[in-house]
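Asker: Here is a sequence together with a model predicted from it:
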Amino acid sequence: MPAFVGAVQVVNISASGVFNIGDVFQIQPISSTKVFAGAGSFNTADQVKVINELSSTNTFDADVIDQGIGFTL
């Protein structure tokens, strides 16, 4: 339904955010990230004991380009 919108001030929109004024059929905010993390990085608990005597995270990416985000409905 059409509407008249007064003054709008946008201070910040996050990387995967959407700003819309007016009629819209469908909004799909999409984002992608690539994460490198070493051993024990994503542990969650009240008490965590991690023993990593020798740990290394391989961040070499030979193909340079990863699969992109395609058109979705």
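Answerer: Looks like it arrived, so ask away.

Asker: Going by C-alpha atoms from here, please, whenever you check contacts or count neighbours.
Answerer: Noted.

Asker: Apart from its neighbours in sequence, what residue is nearest residue 52?
Answerer: residue 39 (7.2 Å; C-alpha to C-alpha, 6 or more residues apart in numbering).

Asker: The one you found contacts residue 51, doesn't it?
Answerer: No: using C-alpha atoms under 8 Å, residue 39 is not in contact with residue 51; the gap is 9.2 Å.

Asker: In addition, the following structure is provided for comparison:
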Amino acid sequence: MPAKVGAVKVNNVGNSSVFNIGDVYSMSPESTAKTYAGGGSFITGDGIRIRLGQSTTYVTDKDKLDQNIT
């Protein structure tokens, strides 16, 4: 059954967002991200002690492609 839509005002649509008005069969938004972090960066909790000494994060990527969206 067709949708009847009145007036719509769109102020902003972000980079990885989906905007649709009316009937839709399928929607599948996709996005990718690459995060660099050193040792112990994503540890959460109370009273955590981290002793890494010297930590190095290598961020070189020879092929430049990891998660291709086509």
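Answerer: Received the coordinates, thanks. Keep in mind the model is a prediction, meaning the values are calculated, not measured.

Asker: Assuming the best superposition, what's their TM-score?
Answerer: Superposed pair, TM-score by TM-score structural alignment, normalised by the length of the second structure: 0.82. Supporting alignment: 70 aligned residues with a C-alpha RMSD of 1.6 Å.

Asker: what helix or strand does the residue nearest to residue 52 of the first structure sit in?
Answerer: Of the helices and strands defined by DSSP states H and E, none includes residue 39 of the first structure.

Asker: quick one, which of residue 39 and residue 51 of the first structure is more surrounded?
Answerer: Shown here are residue 39 of the first structure and residue 51; by other C-alpha atoms under 10 Å, residue 39 has more neighbours (13 against 9).

Asker: Could I get the contacting residues of the more buried one?
Answerer: 52, 55, 56, 57 (C-alpha atoms under 8 Å, 6 or more residues apart in numbering).

Asker: mind running it again at 10 Å?
Answerer: By C-alpha atoms under 10 Å, 6 or more residues apart in numbering, residue 39 of the first structure lies in contact with 50, 51, 52, 54, 55, 56, 57.

Asker: Equivalent analysis for residue 58 of the first structure, please.
Answerer: 36, 37, 38.

Asker: same check, this time on residue 17 of the second structure
Answerer: Taking C-alpha under 10 Å, 6+ apart, one finds 29, 30, 31 in contact with residue 17 of the second structure.

Asker: separation between the first one and residue 37 of the second structure?
Answerer: Using C-alpha to C-alpha, to the nearest Å, one gets 26 Å for the distance from residue 29 of the second structure to residue 37 of the second structure.
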